[in-house]
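J.: One predicted model, sequence on top.
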Amino acid sequence: MTETLQDSVASTNTVATDRTSRPPYAVAPHLAPRLARRVLSSPGAESIECVTPFTGGVLATLPGSTVEDVEVAYKTARKAQRKWAATPVRDRARFLLKLHDLVLKNQNELMDLIQLESGKTRRNAFEEVMDVAGVSRHYARRAHHYLKPRRALGAVPVLTQTRVLHHPKGVVGVVAPWNYPLSMSITDALPALVAGNAVVLRPDSQSALTALRAVELIDQAGLPTGLLQVVLGSGATVGQAVLDQADYVMFTGSTKTGIGVAQRAAERLVGASMELGGKNAMYVAADANLSKAADGAVRACFSSAGQLCISIERLIVHESVADEFTKLFVKKVQAMKLGSDLDWGNDMGSLISKNQLKTVVDHVENAKANGAVVLAGGKARPDLGPYFFEPTVLANVPDSATCRRCETFGPLVSIYRVSSDKEAIDFANDSEYGLNASVWTKRVLRGRQIAAQIKAGTVNINEGYVAAWGSNGAPMGGMGQSGLGRRHGSEGIVKYTESQNVAAQHVMPIAPSFGVPEKLWAKTMSVGLRAMKLGRLS
């Protein structure tokens, strides 16, 4: 971090904060040069400037990578992967528990980096620390169970003995987004590694410092050299090269880009898992605890300034409680504290960039021009930083407004009224996306019944997104235009493997034998098939 940036932050931060205990931005001056050594880079490659959205200032300069560097990364990874694949799963998973402890031990430095690169609050940065620790612990404990050989019912009971094995794909290409610098840079790579693969990782340039620090911690946790290669560069060149050489593709980003990624993977008959866009809905039922629902809505809509694939952008409220809920919610939104200091207490931080700010401004102005009413927020806050925008609540948003169906990916939510649970479900499903949803009701059974009818990969009851996201033993992913595949749980690690069926036949073949005529053999087998049905054998 440059001295100029520290001076800039000290002078532009408008939130009163006690800075006597540590510098405004507590990042060691030697951090970037040290982390730069973890990037595979050739002489002459374009360097990358890491910029903080809090001020627009440069945090550090890192070396970039070339397409040729990506080729070297894959060559190195493939060589290391061969030995790693032969290592027992329990041994492969050992580094995860050490990583769990290292992440918690270094959480303050990690949260500093997360905030600096993404613009989010301390609390939202801590969510990423919890996520990485949780994912590490889960796969450390459960990977062996998910991947161990298992018996399956054979073609002929007793005579056919079948085992299912899981072999690693090879080298997994991971292209990570900027919005969750710590979490999204490595939590998809961890199960891929434990499954016996190597990984070539391209973090977004905006989140490179955090990602590299996380990779450094993985190294310290004991992952063998060569298995995790890191390259930096634009998505169109370096990112594409990573995906084009992968034995399996893991991508998180926009739906538009994801479609292109899927097409290129399909041309090579390579599997892909992708978490893409969302236009997530939250339903406040007539019997909901409105105070808790309003608090939950603030978190669900404005965490990370709404730059979260699973954040809520559509609030659907039963008409019998709409007035009371809206009043409570708007009051809480108006009381939110915005700020850029690296400390606890702020409710929302900054948007990531000028382009993201423009999208939010355009969506708000378009909605207003089409008749929408601003209930809270609606303005940029350059007094706080170049990309700050107030948490904004809209009402009376018509179908013609851009933000009615298009993902904003910012601190903007619209409120809609419905007269029944069925209407709420239909409204929630009236979208090409299907990533996340939320249902608020005092009766959990009712919530489960509603949730089962919503077309979304995750549905939270009496919570916005954290309950499903943090449940590492259960799958998480999107339906429709929100993606392919799942992360977390068994699906989140088995996807990185090739399933193999090894069937051993005993005593006699599944064919006429011992001189039995074919016709008699067929009749005998028919009797056996009927017996298997009666015996409820699948």
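T.: Structure received.

J.: From here on, just use CA atoms for contacts and neighbour counts.
T.: Fine.

J.: which SS class is Gln161?
T.: strand (DSSP: H, G, I helix; E, B strand; the rest coil).

J.: now the one 4 residues further on
T.: When the structure is reduced to helix, strand and coil (three-state DSSP), Leu165 reads as strand.

J.: Repeat that for Ser273.
T.: Quick answer, by three-state DSSP: Ser273 is strand.

J.: contacting residues around it?
T.: By CA atoms under 8 Å, 6 or more residues apart in numbering, the contact list for Ser273 reads Val249, Met250, Phe251, Gly483, Leu484, Gly485, Arg486.

J.: mind running it again at 10 Å?
T.: By CA atoms under 10 Å, 6 or more residues apart in numbering, Ser273 lies in contact with 174, 188, 248-252, 258, 261-262, 477, 483-487, 492, 495-496.

J.: Narrow these to those in helices?
T.: Counting by DSSP state H, the part of the contacts of Ser273 found in helices is Gly258, Val261, Ala262, Gly492.

J.: Can you flag the buried ones in these?
T.: Buried subset of these (neighbour count, 16 or more other CA atoms under 10 Å): Gly258, Val261, Ala262, Gly492.

J.: another structure for you, compare them:
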Amino acid sequence: MTTTEPHTAGTTTPKGPTPTTGARQGSAPERPELNRLARRVDLLDDDRPQHTVMSPIDGSALGLMPIGTVDDVTAALAGARRAQRMWAETSTKERAAILADYADLVLDHREELCDLIQLENGKSRAWAFEEVADTTITARYYAKKGPRLLAETKRASAFPGLITTIERRVPKGVVGIISPWNYPLSLAVGDAIAALMAGNGVVIKPDSQTPYTALRAVELLEQAGLPKGLMRVVTGQGRVVGTAIIEGADYVMFTGSSETGAKIAQQSAARLVDFSAELGGKNAMVITDDIDIERAARLATIACFANSGQLCISIERIYVLQEVAARFMDAFAEATAALRLGAEVGYGPEMGPLASQDQLDKMREHVTDAVAKGARVLSGGNARPDLAPWFHEPTILVDVPENADVYRGETFGPLVSIYPVANVDEAVAAANDTEYGLNASVLCNNASRGRAIARRLQAGTVNVNDGYAAAWSSLDAPMGGVGVSGVGRRHGAVGLLKYTESQNISTRSHLLDLVQRPSHPKEYAERLSAALRLQKYLPF
């Protein structure tokens, strides 16, 4: 690919075995721990075709994973439903204690989990640990908040003292979770934590590229005290296993593309089953003219290239005021060029490879198309097979025309486009000119001004002076998208209560008969009218 004097990012030499094309079908590589995890997949029997899981670190085969069937999903749902009946009777304090113990176990097994995440996803160690930390925080949050949020609540009635009303939270039953490959711990088990706290059983279909982390997490949950069989994992193709989960679960949680999310919405609606989905994004950052340039460059580097850009809430568009645009672009390009690139299990590189050939192809297509239509590469721009089979440099584009695919389309990789703008109004209008609305960012020296700009952006979350982590880590607040970026929310009270049905139990006093059953209808109307006039003095 031809670029215009691109900056070249720093690299580290990849470690590990020589890349291969994968294991021979039917024979698992010599990785006993991974082979053991594969045997935990819920199957009716062992007679299943197998899928070779490849590592983005070096292209080697990690192991063989069974390809589940509709019957396997049906059996897993039935088994989880049997276990759920007893789990629903378990007190919320007991459930919370298990989640708290699970959080401790995740930290105890931190390095092992980071190894698994890196092996099957390829991300650098820092972002693998981010998943460990996120899962721990999520488990602790719902362990502490869950019992209170799920407690029976007294509700007001039209006739205080004459009708007593309570609201109960009843588990949905079995929650189906279809999780993606980009965060194999956070987005598989993180969503399950709230569902379990609410008293549900769970059946997970992890992405075929990243099944091992979810399987190990289920083991740790059971070690913490979760009843065996309550949480089950079935691996396989989305159109088979995923569809069967959607057709059999009592609630569906999905994280993935907007296109697939729309199909799941139709399938769930046909059964009148509720669902929640975090979908795609073309997330924008607005940089004002009062920002510290070096700080903005550092924050933008994380916002755009964390997890190799394979993050639903990653920034892919930057609108920077013209007064500081040139200085910001220079500083941002320099910071991007300084990133340590590499593919290895362990601490070292700041950015790892992409997770698959498909992701690399999409990245190359967007860069090639944009350059062909007049865009200029400010930094990066090239695939790096010398580092790993699916590696691409973090890339910054400028002068991107509106007819370029990357202008509106989500890349889901380490690619960002910069657009200088005349003023904040133009920045806000451009940021909102999208069908997506997942995440946004404002970098502004004046926090009050930054929040004022944030309120004008059409996104489910907006971070002021951060890219994404501030909003994501604020677990007490809901997280999700608007437009084609999602339906429903995770995190906070709503992230727990969505996995429940509300039940109204109201008890009538016999004293109400004196008001509701007078000897004459006119007398009834007069008495009720008097009572209704008095309601305005009640504190609700």
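T.: Alright, I've got the coordinates. Given the structure is predicted, the values throughout are model-derived calculations rather than measurements.

J.: before we move on, back to that, and of the buried ones among the ones in helices among the contacts of Ser273 of structure 1, the nearest to Glu324 of structure 1?
T.: Nearest to Glu324 of structure 1, judged by CA to CA, of these is Gly258 at 40.1 Å.

J.: Just the helices from the stretch 1-150 of structure 1, written as ranges.
T.: Counting by DSSP state H, counting those that start in this stretch, residue ranges of the helices within the stretch 1-150 of structure 1 are 3-12, 31-36, 67-85, 89-92, 94-105, 107-118, 122-147.

J.: Out of those helices, which gets nearest to Leu212 of structure 1?
T.: Closest to Leu212 of structure 1 of the helices of the stretch 1-150 of structure 1, according to CA to CA: helix 31-36, at 5.9 Å.

J.: Which part of structure 2 matches that closest one?
T.: The aligned range for helix 31-36 of structure 1 in structure 2 is 33-38, by TM-score structural alignment.

J.: what do you get for stretch 200-207 of structure 1?
T.: Using TM-score structural alignment, stretch 200-207 of structure 1 lines up with residues 203-210 of structure 2.

J.: Ok, stretch 156-167 of structure 1 next?
T.: Mapping stretch 156-167 of structure 1 onto structure 2 (TM-score structural alignment) gives residues 159-170.

J.: what comes up buried for that stretch?
T.: Leu162, Ile163, Thr164, Thr165, Glu167, Arg168, Arg169, Val170.

J.: you'd agree the second one is up against Ala156?
T.: Yes - under the criterion of CA atoms under 10 Å, Ile163 of structure 2 makes contact with Ala156 at 8.6 Å.

J.: ok so, going back, switch the ones in helices among the contacts of Ser273 of structure 1 over to JSON lines; also include distance to Ala93 of structure 1.
T.: Formatted as JSON lines, these follow (distance: CA to CA, whole Å):
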{"residue": "Gly258", "distance to Ala93 of structure 1": "30"}
{"residue": "Val261", "distance to Ala93 of structure 1": "29"}
{"residue": "Ala262", "distance to Ala93 of structure 1": "29"}
{"residue": "Gly492", "distance to Ala93 of structure 1": "15"}
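
J.: List just the nearest of those to Val194 of structure 1.
T.: Once CA to CA is applied, the member of those that ends up nearest Val194 of structure 1 is Gly492, at 11.2 Å.

J.: Looking at structure 2, name the residue matched to the closest one.
T.: Alignment of Gly492 of structure 1 against structure 2 is given by TM-score structural alignment, with Gly495 as its counterpart.
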